[in-house]
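K.L.:
My questions concern the predicted model and sequence given below.
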Amino acid sequence: MRAFTYSRAGTLDEAVRILTGTPGARPVAGGTNLLDLMKADAMRPAHLVDISRLPLDQIEETPDGGLRLGALARNADTAYDDRVQTRYPMLSKAILAGASAQLRNMATNGGNLLQRTRCYYFYDSGTACNKREPGSGCGAITGVNRIHAILGASEHCIATHPSDMCVALAALDATVQVLGPKGGRAIPFAAFHRLPGDTPHLDTTLAADEIITAIDLPPQGFARHSTYLKVRDRASYAFALVSVAAALEIEDGTVRAARLALGGVAHKPWRDEQAEAMLVGKPALAGSFAPAARAILRDAKGFEHNAFKIELAERAILRALAEAAGVEHP
């Protein structure tokens, strides 16, 4: 690990001032991903701003009937909150599918949004990685790419986003609240994470001097008909090969609204509103789901070791939609 300086912020405004005025500064709270990356020399912050003592750990009702998740609320506390489990069960299930109990007890909601890819080449400082060292190349494209992207990749990066929680938040149409030197702003979840394009080292649209303060959940939580399905190599403490957050609003046996988000397949949680629209107005039966599953994967492209993920994703989508609808999956 490289040398760095450290300070603890007493207020949110102080944290923003330090980030704004200190080159190479990054906030740290739970640190469950950042510190690992520093040890691997994949990230090299010159200064860490400890924000763990700031009053951002509450889960509160919002005026519109939704829920505000504090950025410093722990993943475990969020997953086990009665309101989350009752009104947003898909989110609770997604969080509990991620990491280990010990990590969920330490990791924060804001940190979950900012965790970085688990690409082997990103973590190995002796290999080429445009995300770690822009312009160095992407070792995964012609290397071992079994866990890598099948959607939204570019010639510069085929890494995937590792979060489970973020897949559910994408399906729920959450909003990320942030604060910077110019004040606060709200970022729709769909616009928070980026595809790699020509700048794979930029994971999000969060500015370097901004801090996540909260995540807002809308009133519609799809509590009756939703699920999170994670397909992985082993049942515990493994990142998704493919995951699916599926949510349906069903009235008189017909789908009135649908949300579908995929994890483990792209640089960000993957949604396709056109595919979701194909479910609306259809009977909530297993036989109605295949066109939407094919549509969301229409641009999927496999590489040498991960082409199997295309069929795996289609099967996972069909299973998740059937589970959300409460019908038998053939």
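P.N.:
Happy to help now that I have it. Numbers count the residues shown, from 1 in each chain.
K.L.:
CA only for contacts and neighbour counts going forward, please
P.N.:
OK.
K.L.:
tell me the secondary structure for the spatially closest residue to Ala286 that is not a sequence neighbour?
P.N.:
Closest residue to Ala286 apart from its sequence neighbours, by CA to CA, 6 or more residues apart in numbering: Ala322 at 5.6 Å. With DSSP: H, G, I helix; E, B strand; the rest coil as the basis, Ala322 sits in helix.
K.L.:
let's bring in a second one:
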Amino acid sequence: MRPFVYNRASDPTTALNMLSGKPNAKFLAGGTNLLDLMKEDVERPAELVDISGLALTTIKTITSGPNQGGVSIGGLGKNTDAANHPLIRQQYPLLTQAILAGASGQIRNMATNGGNLLQRTRCPYFYEVSMPCNKREPGTGCGALEGINRLHAIFGWSEKCVAVYPSDMAVALAALDAIVKVRNVGGQERAIAFADFHRLPGDTPHQDTNLAPGELITAIELPPSKLADKAYYLKVRDRASYAFALLSVAVGLEMAGNRITQVRIAMGGVAHKPWRALTAEKMLVGKEATEANVRLAAEAEMAAAKPLEHNKFKVELGKRSIVLALQTALNGVG
């Protein structure tokens, strides 16, 4: 690990001022990803601004505004607290399931909600500094494109990068149409729709999100939801615990009898960002929840996949996983 300057912020304004004008400085919260990257010499910040003590941890019902009746989750709250909070367990069980599927209990006790959204890819070519990686060092190439790419993207990739985004929590947040609240150094706040928060690689794979430099995640808002009764998070991985998803599916449905009136489907392990299965969603709304309709929707969604040499299995795995997740949610097992 390289030398760095360490400072601790006492409030959000101070934190933002400390980072302002310093392109090689970073916020430090739980540190569960950033410190690992620093030890591997992937990240090389000259300064860390510790924000772990800021009072941005509250989970509460939203009492006004467009998301009134929903829930606000503090950006610096711990993953464990979010997963186990009564408001989340009762109103957004999909989010609880997704958080508990990720990492270990020890890491969830340290990792923050905002930090979870900012974690970087676990692509081995990104972590191996002797290999070319446009995400780590723009312009050097993508080692995974012609390399061992079993774990990599089948949607939305570019010639510059085929890495996938690793968060379980974020896949559920994508399905729940979450809003990310951020603040800049001038004190202005803005809201970013979750679908617009993360980026596909395009020509700039080193830019993971649409955060402006120096912005701080203050909260994540969940709009009111009618998906709680039929929701399920399915994570497929190489081993049963402490492994990132080969592929995951977050689903939530609202029903009128046997007819689907609303459905949300998001996938992990398939793209540079949480992937909303919009084709499958559109096919299922208004349809009866039959096995045939579910399978047709899954087939249609995965028809657009563009697998690489070593991950063609993800196409069939994706079809089966969408079907299994939907059927499980429909049966009320989640």
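P.N.:
Good, I have the coordinates. Only a predicted model underlies this, so the values are computations on that prediction, with no experimental measurement involved.
K.L.:
Could I get the TM-score for this pair?
P.N.:
Once superposed, the chains reach a TM-score of 0.97 (TM-score structural alignment, normalised by the length of structure 1), with 328 aligned residues with a CA RMSD of 1.2 Å.
K.L.:
Count the residues that sit near the residue nearest to Ala286 of structure 1.
P.N.:
Per other CA atoms under 10 Å, the neighbour tally for Ala322 of structure 1 reads 24.
K.L.:
For the helix or strand hosting Gln177 of structure 1, give me the average deviation versus structure 2.
P.N.:
Here Gln177 of structure 1 sits within strand 175-180, counting by DSSP states H and E. Once fitted to structure 2, strand 175-180 of structure 1 is off its aligned match by 0.2 Å on average (mean CA distance after the TM-score superposition for structure 1).
K.L.:
where does the residue lying closest to Phe308 of structure 1 once chain neighbours are set aside land in three-state SS?
P.N.:
Leaving out its chain neighbours, the residue that sits closest to Phe308 of structure 1 by CA to CA, 6+ apart is Gly302, at 7.5 Å. Under three-state DSSP, Gly302 of structure 1 falls in the coil class.
K.L.:
was I right about Gly302 of structure 1 contacting Glu311?
P.N.:
No: taking contacts as CA atoms under 8 Å, Gly302 of structure 1 lies outside contact range of Glu311: 10.3 Å.
K.L.:
Same drill for the two, tell me which one is more crowded.
P.N.:
Gly302 (16 against 12).
K.L.:
For the more buried one, what is the corresponding residue in structure 2?
P.N.:
Per TM-score structural alignment, the equivalent position to Gly302 of structure 1 in structure 2 is Pro307.
K.L.:
What helix or strand is the most centrally placed residue in structure 1 located in?
P.N.:
In structure 1, the centroid-proximal residue (CA atoms, centre = their mean) is Cys166; its distance is 2.7 Å. If you go by DSSP H and E, Cys166 of structure 1 is part of helix 165-171.
K.L.:
burial of Glu47 of structure 2, as a residue count?
P.N.:
By other CA under 10 Å, neighbour count at Glu47 of structure 2 equals 20.
K.L.:
what's the first-to-last distance across stretch 129-145 of structure 1?
P.N.:
13 Å (CA to CA, to the nearest Å).
K.L.:
any chance you could map the strands in the stretch 51-200 of structure 2?
P.N.:
59-61, 71-74, 179-183, 189-193 (DSSP state E, counting those that start in this stretch).
K.L.:
Reformat the ones you listed as TSV; add distance to Ala144 of structure 2.
P.N.:
Converted to TSV, those look like this (distance: least, CA to CA, whole Å):
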stretch	distance to Ala144 of structure 2
strand 59-61	40
strand 71-74	36
strand 179-183	31
strand 189-193	30
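K.L.:
Of all those strands, which one is nearest Ser225 of structure 2?
P.N.:
Counting by CA to CA, Ser225 of structure 2 lies closest to strand 71-74 out of those; the figure is 9.9 Å.
K.L.:
And the closest one, what does it pack against?
P.N.:
Contacts defined by 3 or more CA pairs under 8 Å, 6 or more residues apart in numbering; DSSP states H and E place strand 71-74 of structure 2 against strand 59-61, helix 113-118, strand 216-222.
K.L.:
so that strand corresponds to what in structure 1?
P.N.:
The aligned range for strand 71-74 of structure 2 in structure 1 is 67-70, by TM-score structural alignment.
K.L.:
mean offset of that stretch relative to structure 2 (after superposition)
P.N.:
Mean deviation for stretch 67-70 of structure 1: 0.4 Å (mean CA distance after the TM-score superposition for structure 1).
K.L.:
what does that stretch rub up against?
P.N.:
Stretch 67-70 of structure 1 is contacted by residues 56-62, 78, 109-110, 213-219 when judged by CA atoms under 8 Å, 6 or more residues apart in numbering.
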